[in-house]
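*Asks:* After the sequence you'll find the predicted model.
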Amino acid sequence: MSLGLVFVPCAGPVLAAVTALAATGTVGTRVVLVTGAYALGAGLPMLAIAIGGQRLTSGLRILRTHALTTRRIAGIVVGATAVAIAFGADTRFTTALPGYTQALQNRVEFSSSARTAIRDLRGGGEALAASGAASRAPEAPAFRGIDSWLNTPDGKPVSIAGYRGKVVLVDFWTYSCINCLRTLPHLEAWDRAYRRAGLRIVGIHTPEFAFEHVPSNVRSAVERLGVRYPVGLDDDYGTWDAYRNEYWPADYLIDRAGRLRFTHFGEGAYGETESQIRRLLGEKAVLPRTSVADTTPTEVTTPESYLGYARLANFDEFVTYDKPALYHFPKRTLSRDELAYAGRWTVHPSRIVAGDDARLRLRFQARDIFLVLGGRGRLSVLVDGRMLRTIEVAGPPRLDTLARFPRLDTGLLELRFTPRLEGYAFTFG
């Protein structure tokens, strides 16, 4: 148990990574060095503990005198620990401990460098459409694992093969993602402008949060947002994995022969994407270009901030996992982008659930502030101590706009939740 408290991260994931590297690559200098580094990292602490323990026991007369009794007591402790583990006591104990390494772990795991390294190992989405030349472009993967389809006759599935002879734009999105929502007007404009010329847009809704797995929630969002093109529900990430995708939103443009010719990840570059659509359609000088404002943020804003403990960052208090606990705002001034909770909260992996006197503060820099909210109740929004608005929350979880400013602004956001309201993630514009 003591080793479990100090060994962060645990050996299992590291060993798995080393094994995967050795299994998928040739045995060379890199593999030998990585394996050797892991062996040293795992072995040296054990050696230090063994030597230290030996010196400790040899230096303490009482232990030498009662060596047999000490071994018996140690045996009883080991046996009791094994019984406790068998009945799940270790899990209850560890979940009761605060997540003292969570912020550091999140900062490492979700950093841009870590994501880039993982994408390179997996063969990320960029590799699927690395060449714009038809002769070298890879064949587009088929849609896989789609549970159901929206906006098709009688819910019938669509397919890449069935669209052969058409230009297809596959858009990965999820309905509570502000980046995806800012992309939708452009997709809808292209659908209207180029459908007769042979463009087909297919939305692949791959959920990020649990509530986005509920078909009725997605159906309501599609209707509310006015999406008219087919939308496939990719709840098990079958198509996401087939395209080796990593992003919301992500666009994959497929030519009439079924080959991937262009990709774009994230918001923006709408002019470039439309130019590629027109090129593949052969409509460069025939149809007028669409005219939709690009609302992609260009200024530095507070980054997306998740509220559940699985991806909680910029949070400086111990977190109690999955059960109600009392939190307090720090007496010091929050630094930029820092979060703090006060009152009673239950913090789950991907969401927080409000209890009595539940409040949240965030030092932000943004023009627009959005929050994914769920449950039923009332949310009060204050900025720098001034009440801005009150939001009535009901129905399926969705993205709500908390505040809009005429220009980039900084301030202290405070939210006051009625009990049982749920918060998932902030995004900013």
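*Replies:* The structure has been received and is ready for your questions. Keep in mind that what you see is a predicted model, and the values were worked out from it rather than measured. Residues are numbered from 1 along each chain as shown.
*Asks:* rest of the way, CA atoms for contacts and neighbours
*Replies:* OK.
*Asks:* and G4, what element?
*Replies:* Following DSSP states H and E, one finds G4 within helix 2-6.
*Asks:* could you point out which element follows that helix?
*Replies:* Taking DSSP H and E, what comes next after helix 2-6 is helix 11-24.
*Asks:* Mind giving me the packing neighbours of that following helix?
*Replies:* helix 29-59 (3 or more C-alpha pairs under 8 Å, 6 or more residues apart in numbering; DSSP states H and E).
*Asks:* Could you report the distance from E414 to V393?
*Replies:* Applying C-alpha to C-alpha, to the nearest Å, the value for E414 to V393 is 17 Å.
*Asks:* more neighbours, those two?
*Replies:* E414 (22 against 18; other C-alpha atoms under 10 Å).
*Asks:* thought that one was touching L379?
*Replies:* No - taking contacts as C-alpha atoms under 8 Å, E414 lies outside contact range of L379: 10.2 Å.
*Asks:* Please work out which residues outside the longest strand along the chain touch it.
*Replies:* Longest strand in the chain, counting residues (DSSP state E): strand 398-417. The contact list for strand 398-417 (C-alpha atoms under 8 Å, 6 or more residues apart in numbering) reads 175-178, 299, 354, 357-374, 377-385, 388-389.
*Asks:* adding another structure so you can compare the two:
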Amino acid sequence: MAIDIKAPSFPESVADGTVATWHKKPGEAVKRDELLVDIETDKVVMEVLAEADGVLAEIIMNEGDTVLSGELLGRLGEGGAATAAAAPAPAAAPAVATATAAKSAEAPILSPAARKLAEEGGIDPASISGTGKGGRVTKEDAAAAVEAKKAAPAAPVAKTVAPAAEAPLFAGGDRVEKRVPMTRLRAKVAERLVEAQSSMAMLTTFNEVDMTEVMALRSKYKDLFEKTHNGVRLGFMSFFVKASVEALKRFPAVNASIDGTDIVYHGYQDIGVAVSSDRGLVVPVLRNAELMGLADIEGTIAGFGKKAKDGKLSIEDMTGGTFTITNGGTFGSMMSTPIVNPPQAAILGMHNILQRPMAINGQVVIRPMMYLALSYDHRLIDGKEAVSFLVTIKNLLEDPARLLLDV
């Protein structure tokens, strides 16, 4: 009996999806819960698994086709993995032959001194010929075997031939082109970015932060932190999240959003963290970041990074968010103007940390400095609020004790 393979049920925010990749071909055997096909939506990639053992009988929706929630993708037929017989076990050897082989492979008898010499010299006792009574291996036999091994020339090491380098996509001098369809995720990101620039009065304000204190704190406690929190590593992002949460509490307009002609103020801080993946930019959300400690933040972000790499981020992971942080510094960016993620009102951009000369108390000293950028919707946030918000983050990071003292 054929089993229908249907598209998964999409959330209300997702209208349809695209068949991204079939992992099986018609006629191939499949096992229960084995991955059959990936469905790419505007936000995530959803996997369709086999409901039972069988054979992929028919593909109805091909790669690149648009599908609706619950639409028929193909059919799974009987046979294949479901009917494959187990390979017969090899026939047992006759007992007489087994006994004979065991007797012939019987280990030689070694004296304690001979066994010790053989073990220290890395010699297999079975390879030593005994000259003692009844074939017993004496101490002299073991010593001669060890000396023979030392005198033997070392076996030549086979040279490993490096595999040929993969041919470049375009050979030098060739005027060729390659056209590939844009993924739905990347297309949706592009659409939202253009929409943000055309519908917002977007501005960007800049500042710089001295990372000396944060770096010293991290260097001092990173090993103890990792040991205490079961392998969670202490990074810089958790400090920026905590500083942003505190600044958002002081400037609620930066944590607000516009809904039609209304301003919606949020009494919680859901911080989106921009993550780059092979399929495009995704922004998973730290829910109630105001209730999270540094270890919770770092562990959750690390989990998001792994899920993004494996294409396992869910709709729930990326829904909502009241403020976003993006870190271009991981790629070496020194300065940028990040684009606000609507309907949010602002986004914080982190950048590369560089050693730069700074004038402090009348003297020039070298400090690790980072440029910060805050892009914001001027319809909702005034310039004074935006600058004050960014200065607050700067002050909290340059003196991390403020985060504990709430000053």
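*Replies:* Good, I have the coordinates. Keep in mind that what you see is a predicted model, and the values were worked out from it rather than measured.
*Asks:* quick one: TM-score?
*Replies:* Overlay of the two chains. TM-score (TM-score structural alignment, normalised by the length of the second structure): 0.23; 168 aligned residues with a C-alpha RMSD of 7.4 Å.
*Asks:* circling back: out of the contacts of strand 398-417 of the first structure, which end up buried?
*Replies:* 175-178, 354, 358-374, 378-383 (16 or more other C-alpha atoms under 10 Å).
*Asks:* Just the ones of those residues in helices?
*Replies:* I178 (DSSP state H).
*Asks:* How about R378 of the first structure, nearest residue that isn't a chain neighbour?
*Replies:* In space, and not counting its chain neighbours, R378 of the first structure is closest to E392: 4.7 Å by C-alpha to C-alpha, 6 or more residues apart in numbering.
*Asks:* Quick check: L362 of the first structure touching Y341?
*Replies:* No - under the criterion of C-alpha under 8 Å, L362 of the first structure makes no contact with Y341, lying 9.1 Å away.
*Asks:* What is the burial count for L47 of the first structure?
*Replies:* When neighbours are counted by other C-alpha under 10 Å, L47 of the first structure comes out with 11.
*Asks:* Any figure for the gap between it and A39 of the first structure?
*Replies:* Relative to A39 of the first structure, and taking C-alpha to C-alpha, L47 of the first structure is found at 12 Å.
*Asks:* again with N106 of the first structure
*Replies:* In terms of C-alpha to C-alpha, N106 of the first structure sits 25 Å off from A39 of the first structure.
*Asks:* okay, those two: which has more neighbours?
*Replies:* N106 (16 against 12).
*Asks:* Can you show me the strands along the stretch 51-200 of the first structure?
*Replies:* 149-150, 167-173, 199-205 (DSSP state E, counting those that start in this stretch).
*Asks:* looking at the ones you listed, which is closest to S305 of the first structure?
*Replies:* strand 167-173 (18.5 Å; C-alpha to C-alpha).
*Asks:* any idea of the angle the closest one forms with strand 199-205?
*Replies:* Per axes from the mean of the first three to the mean of the last three C-alpha atoms, to 10 degrees, the angle that strand 167-173 of the first structure makes with strand 199-205 is 20 degrees.
*Asks:* would TSV of the strands of the stretch 51-200 of the first structure with mean neighbour count and distance to F428 of the first structure be doable?
*Replies:* Shown next, in TSV, are these (neighbours: other C-alpha atoms under 10 Å; distance: least, C-alpha to C-alpha, whole Å):
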stretch	mean neighbour count	distance to F428 of the first structure
strand 149-150	22	29
strand 167-173	25	17
strand 199-205	24	22
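*Asks:* Make a markdown table out of those and add distance to P13 of the first structure.
*Replies:* Below are the strands of the stretch 51-200 of the first structure laid out as a markdown table (distance: least, C-alpha to C-alpha, whole Å):
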| stretch | distance to P13 of the first structure |
| --- | --- |
| strand 149-150 | 37 |
| strand 167-173 | 29 |
| strand 199-205 | 30 |
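*Asks:* for these, which one sits closest to R92 of the first structure?
*Replies:* That would be strand 199-205 among the strands of the stretch 51-200 of the first structure, by C-alpha to C-alpha, at 35.8 Å.
*Asks:* tell me what the closest one is packed against?
*Replies:* Strand 199-205 of the first structure makes packing contacts with strand 167-173, helix 178-194, strand 231-233 when contacts are defined by 3+ C-alpha pairs under 8 Å, 6+ apart.
*Asks:* can you rerun that using 7 Å?
*Replies:* Counting contacts by 3 or more C-alpha pairs under 7 Å, 6 or more residues apart in numbering; DSSP states H and E, strand 199-205 of the first structure packs against strand 167-173, strand 231-233.
*Asks:* Relative to T91 of the first structure, which of those strands is closest?
*Replies:* For T91 of the first structure, the closest of those is strand 231-233, at 34.5 Å, according to C-alpha to C-alpha.
*Asks:* and that closest one, which residues are buried?
*Replies:* For strand 231-233 of the first structure, by 16+ other C-alpha under 10 Å, it's 231-233.
*Asks:* Pull the number of nearby residues for G53 of the first structure.
*Replies:* 12.
*Asks:* which ones are touching it?
*Replies:* Shown in contact with G53 of the first structure (C-alpha atoms under 7 Å, 6 or more residues apart in numbering): no residues.
*Asks:* circling back: count the residues that sit near the residue nearest to R378 of the first structure.
*Replies:* Quick note: E392 of the first structure (other C-alpha under 10 Å) scores 9 neighbours.
*Asks:* That one reaches G374, doesn't it?
*Replies:* No - between E392 of the first structure and G374 there is no contact under C-alpha atoms under 7 Å: 10.5 Å.
*Asks:* Could you look up the SS state of F426 of the first structure?
*Replies:* Under DSSP: H, G, I helix; E, B strand; the rest coil, F426 of the first structure falls in the strand class.
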